[in-house]
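Engineer: Give me a 3D structure for the following:
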Amino acid sequence: MITISVEDLWKSYKEKEVLKGISFSVNEGEIFSLLGPNGAGKTTTIKVLSCVSKPDRGKIEILGMKVPEECNKIRKIVGIVPQDFQGFSDLSVRENVEYFASIYEGDKSQVNGVIEELDLEEYKNTKFKKLSGGLKRRVAIACALVGNPKIVYLDEPTVGLDPKARRNVWDIMRKLKDRKLTVLLTTHYLDEAQKLSDRIAIIYSGKILRLSTPESLMKEFEKPTLEEAYLALLESIGEE
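Structural biologist: Here you go, the predicted structure:
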């Protein structure tokens, strides 16, 4: 079952074309990664799919609902973890999650559930501003999950984290997949994408260069890692 369908999506900001007719689909229960350098259009894609920005043109459907026409319905089934999630500094972990539960029409049992699921019980009364970067990212994911979404968008979720915290986030993503949630991940960490992704889309200068699996791209360029295959793809189009 296709949960996300994007056809010929275009988006510009201040007359600069950021997305130039990209198309892809995401299946139910898979981890699908948008890969590319900063400025490639990954975050803009997330913003359009999450109804933060309107597309200039193109056909976008989330579980059969159209963007932007049915965004009020779409927002109720989508959890978003933005790269720049801040949280409320002087509120506790629990208070932050409760706030997002009220937005997503979650209930008290869901708050308890996500706090436990993300191993935040020990920190539930700690103010957000006193948490480490890894714990803040876990709180961000908890806030996205508290409304029982069917789709979760993770925009560069491990940027700035130490190796242990990164792997904690990876474990969380695997658990989301085990729960049959659809995960759309943006990242420029190729090792992360190789370990987690069912399929990938490599986006560069607003265009998709490849839709593939990590294994297929590695095989295509005869490379042992996704990072090396990715670099070989860029070299093949004249980019270093």
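Engineer: drop to CA atoms for contacts and neighbour counts, all remaining ones
Structural biologist: Will do.
Engineer: Tally up the residues packed near L196, please.
Structural biologist: 20 (other CA atoms under 10 Å).
Engineer: Contact partners for it?
Structural biologist: Neighbour list for L196: I31, W170, M173, R174 [criterion: CA atoms under 8 Å, 6 or more residues apart in numbering].
Engineer: repeat that with 10 Å
Structural biologist: Counting by CA atoms under 10 Å, 6 or more residues apart in numbering, L196 makes contact with E30, I31, F32, S33, W170, D171, M173, R174, K177, L185, L190, P214.
Engineer: Skipping its backbone neighbours, what lies nearest the first one in space?
Structural biologist: Nearest residue to E30 in three dimensions, chain neighbours excluded: T182, at 5.3 Å (CA to CA, 6 or more residues apart in numbering).
Engineer: so that neighbour touches I62, yeah?
Structural biologist: No - T182 is beyond contact range of I62, at 11.1 Å (criterion: CA atoms under 10 Å).
Engineer: Quick check: neighbours shared by the two?
Structural biologist: Residues touching both T182 and I62 (CA under 10 Å, 6+ apart) are I2, T3, I4, V26, V78, I151.
Engineer: returning to that earlier point: and the residue nearest to E30, how close does it get to E156?
Structural biologist: 16 Å (CA to CA, to the nearest Å).
Engineer: the more surrounded of those two?
Structural biologist: Taking other CA under 10 Å, T182 and E156 do not tie; T182 has more neighbours (25 against 20).
Engineer: got the contact list for the more buried one?
Structural biologist: For T182, the contact set (CA under 10 Å, 6+ apart) comprises 2-4, 26-32, 78, 149-153, 176.
Engineer: Past the helix or strand I172 falls within, which element shows up next along the chain?
Structural biologist: Using DSSP states H and E, I172 maps to helix 163-178. Proceeding N to C from helix 163-178, the next assigned helix or strand is strand 182-187, under DSSP H and E.
Engineer: list the buried ones in that following strand?
Structural biologist: Buried residues in strand 182-187, counting neighbours by 16 or more other CA atoms under 10 Å, are found at T182, V183, L184, L185, T186, T187.
Engineer: now those in JSON lines, with distance to E98?
Structural biologist: Shown next, in JSON lines, are the buried residues of strand 182-187 (distance: CA to CA, whole Å):
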{"residue": "T182", "distance to E98": "23"}
{"residue": "V183", "distance to E98": "23"}
{"residue": "L184", "distance to E98": "24"}
{"residue": "L185", "distance to E98": "25"}
{"residue": "T186", "distance to E98": "26"}
{"residue": "T187", "distance to E98": "28"}
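Engineer: let's see this one next to it:
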Amino acid sequence: MTTKENAVNTTPAKGTQPPEAAAVLDDVRKTYGGVRAVDGVSLAVRRGEFFGLLGPNGAGKTTLVEIMEGLRKADSGTVTILGHHPWPRDVRLLPRLGVQTQASAFFVRLTAREHLATVAALYDAPRRSVERTLAMVGLTEHGAQRVEDLSGGQRQRLAIASALVHEPELIFLDEPTAALDPQARRALWQVLRDLKSAGRTIVYTTHHLDEAEELCDRVGIMVNGRITALDTPGRLVAAGSPMTRLLVPADRLTLDQAQAIPGVQQATLEGDTVVLETLDSGPVLSAVDAIAGLQGVRTRTATLEDVYLELTGTPQG
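Structural biologist: Model (predicted):
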């Protein structure tokens, strides 16, 4: 994969700002002691774009997002958010931004509804926005519960509601589906799609690579403070390995039989499954069919997770 080429081709030229950009970063750097947390990052997020930021723990994602939010000052480089510089703290930007963090603060003695009403009042948002936003994140029936009595997943949804209640233009979401059960996670996906359809811009970090592949217009993969790949999920996957994996139940096909099939590059045993890797799946599938039949056989092509592992060498998490 030509990851360097991906990054260069999608990074704005120095000193330029793409039209309709919600966020523009130019050679942004931040160092803590001898650690380069952000090391020369340049990128642009278009208005209305769903942009995902991926990378292993310690890659610099949180620092970069906090610089964009105006919570940290970059050592050098320039940052423009909705036409303004976020540092020093710009009060004109605050109503236009929505921020959800993993360590969100709550008024724990208030009910969920009261908490959200307090946040709405801080932004001078209309009272009706409280009920609308509670419904949006599936918390209407829990609105009368004290925040301290909510489950972890419910608090996560309340944190997201707090970032959305004033209808911001640019929304920063840090692991928004963490602590959510699968049903709530999928429901939030639809909320995020609706926000994008309404013209909101979303900058989003996640450890769920399937989620990023499903939702994001573009993703940036960050390693050691640098953006090592930046493109649409589809193009990143297409530029990766063309290998197809065939997954065959081990009680149907032995490892020796798999390795003897023409066109199989590698065969391995993973639990109760024989995994065949091939560049030409058609003839290999025909050979498997002749030996064992195709019942229970699955195929798996490259995914964003494969690209991520190739670039970082570590599983996301």
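Engineer: any idea what the residue nearest to E30 of the first structure aligns with in the second structure?
Structural biologist: Under the alignment by TM-score structural alignment, T182 of the first structure pairs with T201 in the second structure.
Engineer: so which of the shared contacts of T182 and I62 of the first structure comes closest to K129 of the first structure?
Structural biologist: Nearest to K129 of the first structure among these: V78, at 25.9 Å, using CA to CA.
Engineer: Can you tell me the element the most centrally placed residue in the first structure falls in?
Structural biologist: Against the mean C-alpha coordinate of the first structure, by CA atoms, centre = their mean, the closest residue is L154 at 2.2 Å. Assessed by DSSP H and E, L154 of the first structure sits inside strand 151-155.
Engineer: Report the inter-axis angle for that strand versus helix 163-178.
Structural biologist: Interaxial angle, strand 151-155 of the first structure versus helix 163-178 (axes from the mean of the first three to the mean of the last three CA atoms, to 10 degrees): 160 degrees.
Engineer: Strand 151-155 of the first structure maps to which residues in the second structure?
Structural biologist: Aligned using TM-score structural alignment, strand 151-155 of the first structure spans residues 170-174 in the second structure.
Engineer: By how much does the matching stretch deviate from the first structure on average?
Structural biologist: With mean CA distance after the TM-score superposition for the first structure, stretch 170-174 of the second structure departs from the first structure by a mean of 0.4 Å once superposed.
Engineer: for I103 of the first structure, what are its contacts?
Structural biologist: With the criterion set at CA under 10 Å, 6+ apart, I103 of the first structure makes contact with K76, V97, C143, V146, G147.
Engineer: corresponding residue for it in the second structure?
Structural biologist: Aligned partner of I103 of the first structure by TM-score structural alignment: L122.
Engineer: Look up how far L158 of the second structure lies from its match.
Structural biologist: L122 of the second structure is 16 Å from L158 of the second structure, by CA to CA.
Engineer: for A125 of the second structure, same thing?
Structural biologist: Taken as CA to CA, the span from A125 of the second structure to L158 of the second structure is 16 Å.
Engineer: Look at the two and report which has more neighbours.
Structural biologist: L158 (27 against 17).
Engineer: Quick one: map that one onto the first structure.
Structural biologist: Match for L158 of the second structure (TM-score structural alignment): V139.
Engineer: Confirm its match sits in a helix?
Structural biologist: Yes - assessed by DSSP: H, G, I helix; E, B strand; the rest coil, V139 of the first structure belongs to a helix.
Engineer: Helices of the second structure, start to end?
Structural biologist: Under the criterion DSSP state H, the second structure contains helices at 3-9, 61-69, 112-122, 128-136, 152-164, 182-197, 209-215, 233-238, 255-259, 281-292, 304-312.
Engineer: residues in the first structure aligned with the shortest one?
Structural biologist: No residues of the first structure are matched to helix 255-259 of the second structure when aligned by TM-score structural alignment.
Engineer: cool, and the second one?
Structural biologist: For helix 61-69 of the second structure, the aligned range in the first structure is residues 42-50, judged by TM-score structural alignment.
Engineer: before we move on, back to that, what subset of the contacts of I103 of the first structure is buried?
Structural biologist: V97, C143, V146, G147.
Engineer: between the contacts of I103 of the first structure, which is nearest F85 of the first structure?
Structural biologist: Closest approach to F85 of the first structure among those (CA to CA): C143, at 10.1 Å.
Engineer: Looks like the closest one contacts E105 (just checking).
Structural biologist: No - using CA under 10 Å, C143 of the first structure is not in contact with E105, being 12.0 Å away.
Engineer: residues shared between the contacts of these two?
Structural biologist: Y99.
Engineer: And V203 of the second structure, how close does it get to D306 of the second structure?
Structural biologist: Look at V203 of the second structure and D306 of the second structure: by CA to CA, they are 22 Å apart.
Engineer: Ok, R92 of the second structure next?
Structural biologist: 41 Å.
Engineer: Neighbour count for these two, which is higher?
Structural biologist: Each of R92 of the second structure and D306 has its neighbours counted (other CA under 10 Å); D306 has more, 17 against 10.
Engineer: counterpart of that one in the first structure?
Structural biologist: In the first structure, D306 of the second structure lands on E228 (TM-score structural alignment).
Engineer: ok, its match - contacts?
Structural biologist: Counting by CA under 10 Å, 6+ apart, E228 of the first structure makes contact with L190, L217, M218, F221, E222, L234.
Engineer: Can you give me the distance of it to W170 of the first structure?
Structural biologist: Counting by CA to CA, the gap from E228 of the first structure to W170 of the first structure is 21 Å.
Engineer: what's the answer for W10 of the first structure, then?
Structural biologist: 31 Å.
Engineer: Okay then, goodbye and thanks.
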